[in-house]
Each structure stands twice: as C-alpha cells, then as structure tokens.
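Colleague: Take this sequence and fold it.
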Amino acid sequence: MTEPWNADTPQVIQLPSGRRIRGRGLRYDLPEGQTPTFAVHLTDHRPADQPWESVWVPWRDFWLPTDPAEAMTELRLAYERAASERVEICCGGGIGRTGTALSAICVFEGMDPKEAVKWVRQNYHSRAVEVPWQRRFIRQTFAAGASGGGRADRP
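Modeller: The predicted model follows:
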C-alpha cells in the first residue's frame, strides 16, 4: 500500500467512498508534490513513458474511446486501485475526456449518470463532460451495470 493523495493536492477529488483520484491535463506541467503510482492516459496518441505505471486508452479529443469496453475495464481498474494507491486520470486539457472518465467512475460509486456528471462538474471542473455523446457514454456505463463491460457506440 502506498501513501494516498494528500487531500490538499491540486486537482485531487475525493469520491463519496473516500477514494481520492487526481484529474490532470497533460499539456500542463506536472504539479509539484506527490506523483501518481498509476495513471490512465486518455489521448489520441501513445504518451511518453512515465516513471510510474500507466495505461493508454486511445481516445480522440471531443469524442469517445476507440474501444469503449477496454476503456471501461481500465477505468474500473483505476477505481479499484484508487482505494490504496495514488491514481491519476488525464487527457490533453484535463477537462472533457478526464471529466467523462471521472463521471464514469462516479457511476461505479453508485451514482446515476446525471448525478455523476453534476458531481464531477461541482467537484472537479465546471466544464467536465463537454459533448452530448460523452454524456451518452456515461449513461451506457450505467445501463451496462457499471461492470466495465458495456459498449458505447461512437456518434
């Protein structure tokens, strides 16, 4: 078990379960202080190697993951690992794709999709989940029983 995120770490949100996850934009410098132990990169190209464990989920800006079922599997893993590790979810700007992923993780917490988006917008970023098909992705996560095995169709 690693030391969890400090509660005052920038961009770290605490989920109702107590798990803490950091959302971040890769275009910006790495915040000072603690580093993640596991990261999920939501980008259209493979990111540079990091000194911590990470996975890449191919996901174009303003769209959906190339493989939604794989994305949900990786987000479920991030959620599970956040119980005892410093997990980071990140995309280029740290808003749309990251907010969508954080909202899907909130569905794992038991929130319905609308509540999840609202919670992420209140606790992470007011513009999180930028386009309608990202909201549909979260609804489909919910409809799949939040099991990580659901399919979300691309628009």
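Colleague: C-alpha only now, for contacts and for neighbours.
Modeller: Noted.
Colleague: residue nearest the centroid of the protein?
Modeller: Computing the C-alpha centroid of the chain and ranking residues by Cα atoms, centre = their mean puts residue 101 first, at 3.3 Å.
Colleague: contacting residues around that one?
Modeller: Contacts for residue 101 (Cα atoms under 8 Å, 6 or more residues apart in numbering) come out as 75, 89.
Colleague: How about the one 5 residues further on?
Modeller: Neighbouring residues of residue 106 by Cα under 8 Å, 6+ apart: 15, 116.
Colleague: Where does it sit, in terms of helix or strand?
Modeller: Take DSSP states H and E as the rule and residue 106 turns out to sit in helix 96-108.
Colleague: I'd say residue 38 and residue 54 touch.
Modeller: Yes: here residue 38 lies in contact with residue 54, judged by Cα atoms under 8 Å, at a distance of 5.3 Å.
Colleague: Quick one: classify residue 57 as helix, strand or coil.
Modeller: Going by DSSP: H, G, I helix; E, B strand; the rest coil, the secondary structure assigned to residue 57 is strand.
Colleague: Identify the residue nearest it in space, chain neighbours excluded?
Modeller: Distances taken as Cα to Cα, 6 or more residues apart in numbering put residue 42 closest to residue 57, at 5.0 Å, once the chain neighbours are dropped.
Colleague: Grab the nearest non-local neighbour of residue 23.
Modeller: Looking at residue 23 with Cα to Cα, 6+ apart, the closest residue is residue 89, at 4.9 Å.
Colleague: Please apply the same query to residue 82.
Modeller: In space, and not counting its chain neighbours, residue 82 is closest to residue 19: 5.7 Å by Cα to Cα, 6+ apart.
Colleague: for residue 100, same thing?
Modeller: Spatial nearest neighbour of residue 100, excluding adjacent residues (Cα to Cα, 6+ apart): residue 129 at 4.9 Å.
Colleague: structure for this one too, so we can compare:
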Amino acid sequence: MTAPGRGPTLRWVDEPWDAAAPGVLALPSGRLVRGRGLRAPLPPGPLPRFGVHLTGRPIGPLDWDGCWVRWPDFRLPRDPDDLRRALAEAWERAADERVEVACHGGTGRTGTALACLAVLDGVPPDDAVGFVRVRYRRRAVETRGQRRLVSGFLG
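Modeller: Purely as a prediction, here's the structure:
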C-alpha cells in the first residue's frame, strides 16, 4: 500500500504461533492466540509480541509489550471496561502479531478471556465457553460468574 507522496507503508508481521503448540487457540478468523499459566515455565519457541496479564497484582517486567487487567483468582475483573479494552487490542494485534493471554494457572481467568476473544471473533456468546473448552482446556472458565461474563461480553 502506498500513501500519496510517500513510499510503501510497511507493517511488521510476526511469524505466527504454531497452531499445534500447547495452549494455542485458533479463532474462527484464523487468528492464533496463546493461553498459558504464568506459574509454568515459559514455553520454548518465539516470545509473544503482546500479552494480556490477568492477575490480582502486576507482574514483573517482561520482554514484550503488554497490559495488566486487575483480576483476582476465581473472581471477575475489577474493571470490566479494562478487560474489554485489553481484549479488543489483543484481538486487533493477533491479526499479525503473536498474542498471549495469561493468568497464574492458565485455566479460569485465561479461559474466560479466551472465550471473550472468541465472542469478539464471531463465536455466539452462548457457544464461546464450549468453543474454548474443546480447543484450549477442558476446564477453562471455572466459575458461574466467569460464564456469565462471557455470555454478556458484548452486551
């Protein structure tokens, strides 16, 4: 693409996640997002370019860009608008960057956020938890409140 009076517009495109790697969720649009638990060692391979971290307290410095959503374990995010903003950015960036979503264990909060990303990607809200449980982790989205968050994410 060329802007008038300028040279070509270049955009950095990452090598995508390996779709078969553990924790990588393929959304219907083809975007790949990695979910993981922060307690586990960092998986081998390329680093994310952007991360959404869902924890009660900020985590230390990382080697990639990211944002923190204050979200205590087994609860809901303290500010749902922060979650919406973070996931909207993650969804946009996942089109051409490696994006990861992570909480301490990688199941409840991470699964909930991945289900919300699936909703953003066009999965019907009532189907999003099942979508993530089949394709990411069988026990993803651990609480009734987290399921309600997913079903009302766009509303």
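Colleague: Could you report the TM-score between the two superposed chains?
Modeller: Scored by TM-score structural alignment, normalised by the length of the first structure, the superposition of the two chains gives a TM-score of 0.89; 143 aligned residues with a Cα RMSD of 0.9 Å.
Colleague: Would you agree the residue nearest to residue 57 of the first structure falls within a helix?
Modeller: No: counting by three-state DSSP, residue 42 of the first structure is not found in a helix; it is strand.
Colleague: Check the alignment and tell me where it lands in the second structure.
Modeller: Aligned counterpart of residue 42 of the first structure in the second structure: residue 54 (TM-score structural alignment).
Colleague: Taking helix 96-108 as reference, get the angle to the strand or helix carrying residue 23 of the first structure.
Modeller: Assigning secondary structure by DSSP H and E places residue 23 of the first structure in strand 20-25. Strand 20-25 of the first structure runs at 160 degrees relative to helix 96-108, counting by axes from the mean of the first three to the mean of the last three Cα atoms, to 10 degrees.
Colleague: Touching strand 20-25 of the first structure from outside, list them.
Modeller: For strand 20-25 of the first structure, the surrounding residues in contact (Cα under 8 Å, 6+ apart) are 4-5, 7, 10-15, 82-83, 86-95, 98-99, 102, 124.
Colleague: Just the buried residues out of these, in ChimeraX syntax.
Modeller: When burial is assessed using 16 or more other Cα atoms under 10 Å, the buried subset of the contacts of strand 20-25 of the first structure is captured in ChimeraX by this command:
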select :4,5,11,12,13,15,82,83,86,87,88,89,90,91,92,94,95,98,99,102,124
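Colleague: Can you find the partner of residue 85 of the second structure in the first structure?
Modeller: Residue 85 of the second structure maps onto residue 73 in the first structure, by TM-score structural alignment.
Colleague: Count the residues that sit near that match.
Modeller: Taking other Cα atoms under 10 Å as the neighbour definition, residue 73 of the first structure ends up with a count of 15.
Colleague: Distance-wise, check residue 83 of the second structure relative to residue 40 of the second structure.
Modeller: 23 Å (Cα to Cα, to the nearest Å).
Colleague: What of residue 81 of the second structure?
Modeller: From residue 81 of the second structure across to residue 40 of the second structure, the span is 28 Å (Cα to Cα).
Colleague: One more: residue 30 of the second structure?
Modeller: As judged by Cα to Cα, residue 30 of the second structure and residue 40 of the second structure stand 26 Å apart.
Colleague: Also residue 148 of the second structure?
Modeller: Shown here: residue 148 of the second structure relative to residue 40 of the second structure, a distance of 28 Å by Cα to Cα.
Colleague: and if you look at residue 109 of the second structure?
Modeller: Counting by Cα to Cα, the gap from residue 109 of the second structure to residue 40 of the second structure is 15 Å.
Colleague: which of these two has more neighbours?
Modeller: A direct count of neighbours by other Cα under 10 Å for residue 109 of the second structure and residue 40 places residue 109 higher, at 30 against 10.
Colleague: And the more buried one, what's its match in the first structure?
Modeller: Matched by TM-score structural alignment, residue 109 of the second structure corresponds to residue 97 in the first structure.
Colleague: hang on, that match packs against residue 133?
Modeller: No: under the contact definition of Cα under 8 Å, residue 97 of the first structure does not touch residue 133, with a separation of 11.2 Å.
Colleague: Common neighbours of the two, please.
Modeller: Residues touching both residue 97 of the first structure and residue 133 comprise 63-64, with contact defined as Cα under 8 Å, 6+ apart.
Colleague: quick one: secondary structure of residue 3 of the first structure?
Modeller: Taking three-state DSSP as the rule, one finds residue 3 of the first structure in the coil state.
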